[in-house]
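Novice: The amino acid sequence is not available; the structure is as follows:
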């Protein structure tokens, strides 16, 4: 089978399927590129640009497909990390996510959620307990013991190495066209003029999905949403991150300590594919709620990347469009989070009687 796309979803799906005994080929020009962020970058893939935040158990809804996928991924991630550490020992699940309540209404919603999910590790944190960590948290917050973060760069490196061990064929030429054949197989045509035949094709192609689907009579439009991130060096403020969670979330902005005096700050902040200066200023001020040490921190690196958000359909898009053509894409802000559950869904779709 062919998996088109080598972000977190495509790589995870290919690895999971190979482990289950399927013969897998992965197609993506990015497989030629090293996995890193050096200096400032403006053209990173969604996975490389992401911060790898896992907001699974703090999801507001308590039913539906989105909640089930999050729950399942959070169950699977510890197993996946254990297996992938063979290839990348530094890969780990950084646990602990603190979500700051924006106002009294948000605090009440968090209290309700915490009371329902005590067994999932959710608990309310009073504002007094947050004075040293986040003094502007006047309404307290919600702490999730089992949510947190995975480094998306280390994840991609681990998955690539795992694919090599599984002898998964990796093709770095772009796929330009898919063609149905009369014998129920799919021809994958590449930019170099070559083509390969597969029984099954899995599309994990984010914003380029429609280019491949429209000639086949399918339409799954997605719109780009820009995510931006900063790596910051503090000049004042905390000298260590004692009592800090792995991720602190305030008004949708994610703050992630990485080493003494260093942290990442990022968010999906604006529609479209062109970065504006205003959102970067907003990230530094957090609508006036940022502590002074964050406002005065030095920018070490800055980057952005595009997330693919489905139009008129909920994210993600998990569908068997026709026999042998599976769509697993459009995860928007949750590609890293939902990778294990998505891979499991694809395998189930392939293996169902």
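Specialist: Good, I have the coordinates. None of the values given here were measured: they were computed from a predicted structure.
Novice: can we go C-alpha only for contacts and neighbour counts from here?
Specialist: Will do.
Novice: ok, how many other residues are close to the closest residue to residue 49 other than its chain neighbours?
Specialist: With C-alpha to C-alpha, 6 or more residues apart in numbering as the criterion, residue 49 has its nearest non-adjacent residue at 5.1 Å, and that residue is residue 305. As a burial measure, residue 305 scores 24 neighbours (other C-alpha atoms under 10 Å).
Novice: hang on, residue 305 packs against residue 227?
Specialist: Yes: counting by C-alpha atoms under 8 Å, residue 305 touches residue 227, with 5.4 Å between them.
Novice: Name the residues contacting each of these two.
Specialist: With contacts taken as C-alpha atoms under 8 Å, 6 or more residues apart in numbering, the residues that reach both residue 305 and residue 227 are 49-50.
Novice: Comparison target below:
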């Protein structure tokens, strides 16, 4: 397996549980699970964090608008599996828990009406609509309350740093071999030589494997081109601000685990701190105007948020497939699978992706 983000590590764990002998390769396996920036500013995008480390671990599954198709099925299945994953991965050495609920603020009266309809249709899944009157009376500090909001009791987030730590701990217990290296070349099995895939690592080691699963985000396309498979993807930049709130202002017990306003995610932590983040910028270079739009919530930020001090900023690039829906879950040829290009939903869709990978591996 190539790639050890939430998707790759999650797939490795579930494949090992199914009895497969798994080797996981990723240069990031030697790096600490940290988001510490360079002194004086954010991590530069060109040296930014991988998708999982850079993310806030947002789980927006059941608030998804569509009620059919692959995108909805993957979200629905992942939300069914996440409680099981969290329970199994939660250990004293690597604590892990789901944080709920999630509240999505309506940006217009029309969106508020759509949210009301969706809440009525999915009441059994824990969705309910909060009217503007309810929001202003019970949650006066929440931004963007003019048109109501959709609350999902099961959506929310899972800490991506804790998730990767728990997965690595569990992979050690499952005897998954973890190699901190990059794959330089891949060779197909040949009938006259071997039935195994050949992987040449930058450490000089050469691996031979029966099946190969690539979960390497943007690096996947480079590896696959060697095998004449064209799965183009584009980078999309995500940024997060860690904000210190003014004295006297702190998200209280009435705040959800995640509040989404104008497409931006607000996540309270450490009593009077708030993460504010989104993945919206095409390319790998940051746009100051987009960062300003996020910090001001497109002009919807209340005074207390505008007065917050930026403590830290980090960036990371996600992979979005070109001209194809995300994610890419495909068997490209016998023994070669790809599970990548999850765009903003790598953490969310990790369980359903791992289930897919296990089902395909058993068929080969």
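Specialist: That came through fine. Computed from a predicted model, the values in this text were never measured in an experiment.
Novice: Assuming the best superposition, what's their TM-score?
Specialist: Once the chains are laid over each other, their TM-score by TM-score structural alignment, normalised by the length of structure 1 reads 0.97; 351 aligned residues with a C-alpha RMSD of 1.3 Å.
Novice: burial of the alignment partner in structure 2 of residue 343 of structure 1, as a residue count?
Specialist: Under the alignment (TM-score structural alignment), residue 343 of structure 1 maps onto residue 354 of structure 2. A total of 23 residues lie near residue 354 of structure 2 under the criterion other C-alpha under 10 Å.
Novice: Residue 354 of structure 2 in helix, strand or coil?
Specialist: Using DSSP: H, G, I helix; E, B strand; the rest coil, the structure places residue 354 of structure 2 in helix.
Novice: What's residue 29 of structure 1 aligned with over in structure 2?
Specialist: By TM-score structural alignment, residue 29 of structure 1 lines up with residue 27 in structure 2.
Novice: wait, that match sits on residue 178?
Specialist: No: using C-alpha under 8 Å, residue 27 of structure 2 is not in contact with residue 178, being 9.9 Å away.
Novice: Quick check on these two: which one has the bigger neighbour count.
Specialist: It is residue 178, of residue 27 of structure 2 and residue 178, that has more neighbours when counted by other C-alpha under 10 Å, with 21 against 16.
Novice: quick revisit: might you report the residue contacts of the residue nearest to residue 49 of structure 1?
Specialist: Applying C-alpha under 8 Å, 6+ apart, the residues near residue 305 of structure 1 are 42-46, 48-50, 226-228.
Novice: how about the counterpart of it in structure 2, secondary structure?
Specialist: Residue correspondence to structure 2 (TM-score structural alignment): residue 305 of structure 1 is matched to residue 316. In three-state terms, and counting by three-state DSSP, residue 316 of structure 2 is strand.
Novice: Structure 2: matching residues for the helix of greatest length in structure 1?
Specialist: In structure 1, assigned by DSSP state H, the helix with the most residues is helix 65-84. Using TM-score structural alignment, helix 65-84 of structure 1 lines up with residues 70-89 of structure 2.
Novice: what residues does that stretch touch?
Specialist: By C-alpha under 8 Å, 6+ apart, stretch 70-89 of structure 2 touches 61-62, 64, 66, 95-98, 154-155, 166-167, 170, 348-353.
Novice: Which position in structure 2 pairs with residue 148 of structure 1?
Specialist: Under the alignment (TM-score structural alignment), residue 148 of structure 1 pairs with residue 156 of structure 2.
Novice: Can you name the residues that contact its match?
Specialist: By C-alpha under 8 Å, 6+ apart, the neighbours of residue 156 of structure 2 are 58-60, 98-102, 257-258.
Novice: please redo it, this time with the cut-off set to 6 Å
Specialist: Residues in contact with residue 156 of structure 2 (C-alpha atoms under 6 Å, 6 or more residues apart in numbering) are 58-59, 99-102, 257-258.
Novice: Where strands are concerned, which of these count?
Specialist: Among the contacts of residue 156 of structure 2, the ones falling in strands (DSSP state E) are 58-59, 102, 258.
Novice: List buried residues within those residues.
Specialist: The neighbour count (16 or more other C-alpha atoms under 10 Å) marks 58-59, 102, 258 as buried among these.
Novice: chain center to stretch 114-123 of structure 2, what's the gap?
Specialist: Centroid separation for stretch 114-123 of structure 2 versus its chain: 25 Å, with C-alpha atoms, centre = their mean, to the nearest Å.
Novice: which element is the alignment partner in structure 2 of residue 213 of structure 1 on?
Specialist: For residue 213 of structure 1, the aligned residue in structure 2 is residue 224 (criterion: TM-score structural alignment). According to DSSP states H and E, residue 224 of structure 2 maps onto helix 218-225.
Novice: in that helix, what counts as buried?
Specialist: Applying a neighbour-count criterion of 16+ other C-alpha under 10 Å, one finds 218-224 buried in helix 218-225 of structure 2.
Novice: residues contacting the aligned residue in structure 1 for residue 340 of structure 2?
Specialist: The alignment partner of residue 340 of structure 2 in structure 1, by TM-score structural alignment, is residue 329. Contact partners of residue 329 of structure 1, counting by C-alpha under 6 Å, 6+ apart, are 204, 206, 317.
Novice: cool, and residue 307 of structure 1?
Specialist: Contacts for residue 307 of structure 1 (C-alpha under 6 Å, 6+ apart) come out as 46, 224-225, 332.
Novice: likewise residue 5 of structure 2?
Specialist: Taking C-alpha under 6 Å, 6+ apart, we find residue 5 of structure 2 in contact with residue 52.
Novice: distance of the aligned partner of it in structure 1 from residue 75 of structure 1?
Specialist: Here residue 5 of structure 2 is matched to residue 7 in structure 1, going by TM-score structural alignment. Distance, residue 7 of structure 1 to residue 75 of structure 1, using C-alpha to C-alpha, to the nearest Å: 21 Å.
Novice: what's the answer for residue 288 of structure 1, then?
Specialist: 37 Å.
Novice: Neighbour count: the two, which is higher?
Specialist: For the pair residue 288 of structure 1 and residue 75, the greater number of neighbours falls to residue 75 (15 against 12), based on other C-alpha under 10 Å.
Novice: So what's the residue count around residue 42 of structure 1?
Specialist: Residues near residue 42 of structure 1, counting by other C-alpha under 10 Å: 15.
Novice: do the one 5 residues further on as well
Specialist: Counted with other C-alpha under 10 Å, residues neighbouring residue 47 of structure 1 total 24.
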